[in-house]
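The sequence and its predicted three-dimensional model are supplied below.
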Amino acid sequence: MRSDQVRLNCGITIPMVGFGTYSYQNDRKTTEEAVHMALKMGYRHFDTAKIYGSEAALGNALKEAFDNGSVVDREDVFITSKLWSADHHDPVSALTNTLKKLGMEYVDMYLVHWPVKLKPWASYPVPNEEDYEKLDLESTWAAMEKCLDLGLCRGIGVSNFSSKKIQHLVDFASVPPAINQVEMHPMWRQEKLREICEDHKVHVSAYSPLGGPGNAWGSTAVVEHPVIQSIARKHRATPAQVALKWGLSKGSSVIVKSFNGERMKENKAAFDITLDTVDIKEIDKLEEWKLMRGEFLCNHTTSPYKSIQQLWDGEI
């Protein structure tokens, strides 16, 4: 196995640096151009979701590359997509629709996007008061396992699950989750969650590994932190590379999201820098600050979560 990949508990390997396609600002053409550029730079893991609106653009760009034959074949690429909260009632149909948009026969990984169930019509990012339903995770997960049995995906996992929710899931799952994709960066280190996931051989994949700069809820606090900048100067690297390498050093894959060519190169090169023990210890002492707090799922009387503490089971 290559050093830039990790083997999951379901037996497949995932590239450690992934390319995120979430971006409401960008049109389909911009996304397709970014994916083509990413492929040429060596990115082989592509992350999307129904709610991102990028599945069709990602699929079209990948198919063009496959048909070209000179860059990659389907088996060279790892594709992750996610079950939106309004589709818990029928994950098989949801994944089938995702595959139609992608123009693919399967995805490599299918994740439950949030531990939240919404009414079937709620196909938008921020739910309304009347949109919530009671989450029956056992039924949702049984349908996710069916997606796996039908060959619609090669692995199944979750996103935005706390330690308690991971423990609950592995207690009843016939097939344990292969991945938990969560916010993780030098200022939100997920130490407890990483330990629980390691105990159950669940791979932690980091979204917003730079703190989500450019997102409405994100911040430049990570890359602007004096400790991160000091370590970057020491290694003649960029602050972004230091932040990404920190995540990689913890055994997590990182999902980077930039459509800027220079930043895409910079992010990909993070794998090649080396942080020493002192660097890691300094980063592990930073103050913590969770950025994607999920208030939008806690501000309705019908939501199962009355506070962000409930959503994250006190891990915030």
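Happy to help now that I have it.

make it CA atoms for all contacts and neighbour counts henceforth
Noted.

for the protein, what spans make up the helices?
Assigned by DSSP state H, the helices in the chain fall at 28-41, 55-68, 91-102, 137-149, 163-172, 191-199, 226-234, 239-249, 261-268, 277-283, 308-311.

Just the buried positions in the last one, please.
Of the residues in helix 308-311, 308, 311 count as buried by neighbour count, 16 or more other Cα atoms under 10 Å.

what residue of the protein is the furthest out?
residue 234 (29.7 Å; Cα atoms, centre = their mean).

Out of the helices of the chain, which one sits most buried?
helix 239-249 (a mean of 24; mean count of other Cα atoms under 10 Å).

Packing partners of that one?
Packing partners of helix 239-249 (3 or more Cα pairs under 8 Å, 6 or more residues apart in numbering; DSSP states H and E): helix 226-234, strand 253-256, helix 261-268.

repeat that with 10 Å
Applying 3 or more Cα pairs under 10 Å, 6 or more residues apart in numbering; DSSP states H and E, one finds that helix 239-249 contacts strand 203-207, helix 226-234, strand 253-256, helix 261-268, helix 277-283.

Between helix 226-234 and it, find me the angle.
100 degrees (axes from the mean of the first three to the mean of the last three Cα atoms, to 10 degrees).

And stretch 285-296, how far out from the chain middle?
16 Å (Cα atoms, centre = their mean, to the nearest Å).

and what of stretch 196-216?
The chain centroid and the centroid of stretch 196-216 are separated by 7 Å under Cα atoms, centre = their mean.

buried ones in that stretch?
196-197, 200-213.

now the end-to-end length of that stretch.
30 Å (Cα to Cα, to the nearest Å).

List the contacts of residue 195.
Applying Cα atoms under 10 Å, 6 or more residues apart in numbering to residue 195 gives the contacts 163, 201, 202, 204.

run the last query once more with 7 Å
Contacts for residue 195 (Cα atoms under 7 Å, 6 or more residues apart in numbering) come out as none.

Alongside the first one, take a look at this:
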Amino acid sequence: MAPTLSNGFSMPAALNCDYPKEITLNSGFTMPIVGLGLFRMEGKDVKDLLLHAIKTGYRHFDCAAKYKNEAEVGEALAEAFRTGLVRREEIFITTKLWNSDHGHVVEACKDSLRKLQLDYLDLYLVHFPVATKHAGVGACVSVLDEKGVLDIDTSITLEATWRGMEDLVSMGLVRSIGISNYSLLQTRECLAYSRIRPAVNQIESHPYFQRESLIKFCQQHRVYITAHTPLGGATANTIMFGSVSCLDDAILKGLAKKYRKTVAQIVLRWSIQRNTVVIPKTSKAKRLEENFRVFDFELEKEDMDLIKSLDRNYRTNQPAKSWGIDIYA
């Protein structure tokens, strides 16, 4: 067994030992450390890839109403359960409340459950810490004003949204609740007003955007970090946001050669050894399998320190490009 820190998190085990493949949230439920992110996946690709992922060993799937593919995910899950490929209790499903549904938390959650063909969610997250103009439950649009700026609804507070999230737990619709893309101060405020504390804060984190202070704060208060965009977004974010991917970094390529692993495996392993959950996204079966093979090696401390030196405070996911306003400012 890996030793446990005073804050409740497990230290990395010795090389090739039984490194834990799941963590225990403050809600008491367990969550697999490696999951599959389903952002930017459409149609038949979702079903085929998800079923292949289950056969590969994935048990954690990260969804969102905004991704517009919950129905396809639901079809894949229903087939997996029906054929005995996996049982519902073996699967961890996360989905998220979109900005335009902050005033309709229960209805939005039920809409996601209907599409996913599930009776409960393992984890439900507030996708972004901003409420926007409502356009119908599940519509998941980003309404802009006449100047092309995101139409933020100032009548809905994040505390009111969180009360709705807490209601979902009381109703038995959700096992654990959490937040996403919250800053350190927003996380602190949520901890102050919450009756049920957030179990997770899902944030962008990778070697070029390490978020050390936020991660330390969350871990100190037993809020687990899930790293979205753990590979820096790669080609997809380069196309969408014009960003640079850490996967092209010469130092990371050198470490990949040293450990005889892919650069992606090095980056994911680094993230895991920081005690964060990772949800890499890929639409390629080969990379899907590679991303899951990160438990059979361990990065040496000197290499963890080397990767730490790569931090550029560089965010690759930039919604301001379509919203006309930077919510991180």
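Happy to help now that I have it. All figures in this text were calculated on a predicted structure; none of them were measured in a lab.

Overlay the chains and give the TM-score.
The TM-score (TM-score structural alignment, normalised by the length of structure 1) is 0.91; 301 aligned residues with a Cα RMSD of 1.7 Å.

coming back round to it: may I see the helices and strands packed on helix 239-249 of structure 1 arranged in JSON lines, with distance to residue 143 of structure 1 as well?
Listed next are those as JSON lines, based on distance: least, Cα to Cα, whole Å:
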{"stretch": "strand 203-207", "distance to residue 143 of structure 1": "21"}
{"stretch": "helix 226-234", "distance to residue 143 of structure 1": "43"}
{"stretch": "strand 253-256", "distance to residue 143 of structure 1": "26"}
{"stretch": "helix 261-268", "distance to residue 143 of structure 1": "35"}
{"stretch": "helix 277-283", "distance to residue 143 of structure 1": "40"}
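
and of the helices of structure 1, who's closest to residue 300 of structure 1?
helix 308-311 (12.0 Å; Cα to Cα).

Which residue in structure 2 aligns with residue 275 of structure 1?
Aligning on TM-score structural alignment places residue 275 of structure 1 opposite residue 299 in structure 2.

Ok, residue 3 of structure 1 next?
By TM-score structural alignment, residue 3 of structure 1 lines up with residue 20 in structure 2.

likewise residue 205 of structure 1?
Applying TM-score structural alignment, one finds that residue 205 of structure 1 aligns to residue 226 in structure 2.

and if you look at residue 136 of structure 1?
So, by TM-score structural alignment, residue 136 of structure 1 is matched to residue 157.

now do residue 50 of structure 1
Structural alignment (TM-score structural alignment) places residue 50 of structure 1 against residue 65 in structure 2.

ok, the closest residue to its match other than its chain neighbours - contacts?
Leaving out its chain neighbours, the residue that sits closest to residue 65 of structure 2 by Cα to Cα, 6 or more residues apart in numbering is residue 96, at 6.0 Å. Shown in contact with residue 96 of structure 2 (Cα under 7 Å, 6+ apart): 63, 64, 65, 124, 125, 126, 127.

Could you find the counterpart of residue 96 of structure 2 in structure 1?
Matched by TM-score structural alignment, residue 96 of structure 2 corresponds to residue 82 in structure 1.

do you know how far that match is from residue 263 of structure 1?
Residue 82 of structure 1 sits 25 Å away from residue 263 of structure 1, going by Cα to Cα.

now swap in residue 180 of structure 1 and tell me
Between residue 180 of structure 1 and residue 263 of structure 1 the computed distance is 26 Å (Cα to Cα).

and if you look at residue 74 of structure 1?
25 Å.

same check, this time on residue 37 of structure 1
Distance from residue 37 of structure 1 to residue 263 of structure 1, by Cα to Cα: 12 Å.

How about residue 154 of structure 1?
Distance from residue 154 of structure 1 to residue 263 of structure 1, by Cα to Cα: 30 Å.

ditto for residue 167 of structure 1
Per Cα to Cα, residue 167 of structure 1 is found 37 Å from residue 263 of structure 1.

now do residue 11 of structure 1
32 Å.

repeat for residue 279 of structure 1
Going from residue 279 of structure 1 to residue 263 of structure 1 by Cα to Cα gives 23 Å.

show me the contacts for the counterpart of residue 255 of structure 2 in structure 1.
Taking TM-score structural alignment, residue 255 of structure 2 has residue 231 as its aligned residue in structure 1. By Cα under 7 Å, 6+ apart, residue 231 of structure 1 lies in contact with residue 279.

repeat that with 10 Å
Applying Cα under 10 Å, 6+ apart, we find residue 231 of structure 1 in contact with 237, 238, 239, 242, 243, 275, 276, 278, 279, 280, 282, 283.

from those, which two are the most distant?
For the contacts of residue 231 of structure 1, and using Cα to Cα, no pair is farther apart than 238 and 278, which are 17.6 Å apart.

Tell me, how many residues neighbour residue 321 of structure 2?
11 (other Cα atoms under 10 Å).

Wait, it touches residue 237, no?
No. With contact defined as Cα atoms under 10 Å, residue 321 of structure 2 does not reach residue 237; the gap is 11.9 Å.

For burial, what's the neighbour tally of the match of residue 136 of structure 1?
Applying other Cα under 10 Å, we find 14 residues neighbouring residue 157 of structure 2.

Who are the contact partners of it?
By Cα under 10 Å, 6+ apart, the contact set of residue 157 of structure 2 is 102, 103, 129, 130, 131.

Checking the residues you listed against structure 1: which ones persist?
Among those, the contacts conserved in structure 1 (both residues aligned by TM-score structural alignment, their matches' Cα atoms under 10 Å) are 102, 103, 129, 130, 131.

Distance to residue 57 of structure 2 for those - can I get that in CSV?
What follows is those, written out as CSV (distance: Cα to Cα, whole Å):
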residue, distance to residue 57 of structure 2
102, 34
103, 37
129, 32
130, 35
131, 36
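
Which of the residues you listed sits closest to residue 283 of structure 2?
Distance to residue 283 of structure 2, by Cα to Cα, is smallest for residue 129 among these, at 28.3 Å.

Show me what the closest one aligns to in structure 1.
Alignment note (TM-score structural alignment): residue 129 of structure 2 maps to residue 115 of structure 1.

what's around the spatially closest residue to that match that is not a sequence neighbour, how many residues?
Ranked by Cα to Cα, 6+ apart and with sequence neighbours excluded, the top spatial neighbour of residue 115 of structure 1 is residue 161, at 6.6 Å. Counted by other Cα under 10 Å, the residues lying close to residue 161 of structure 1 total 22.
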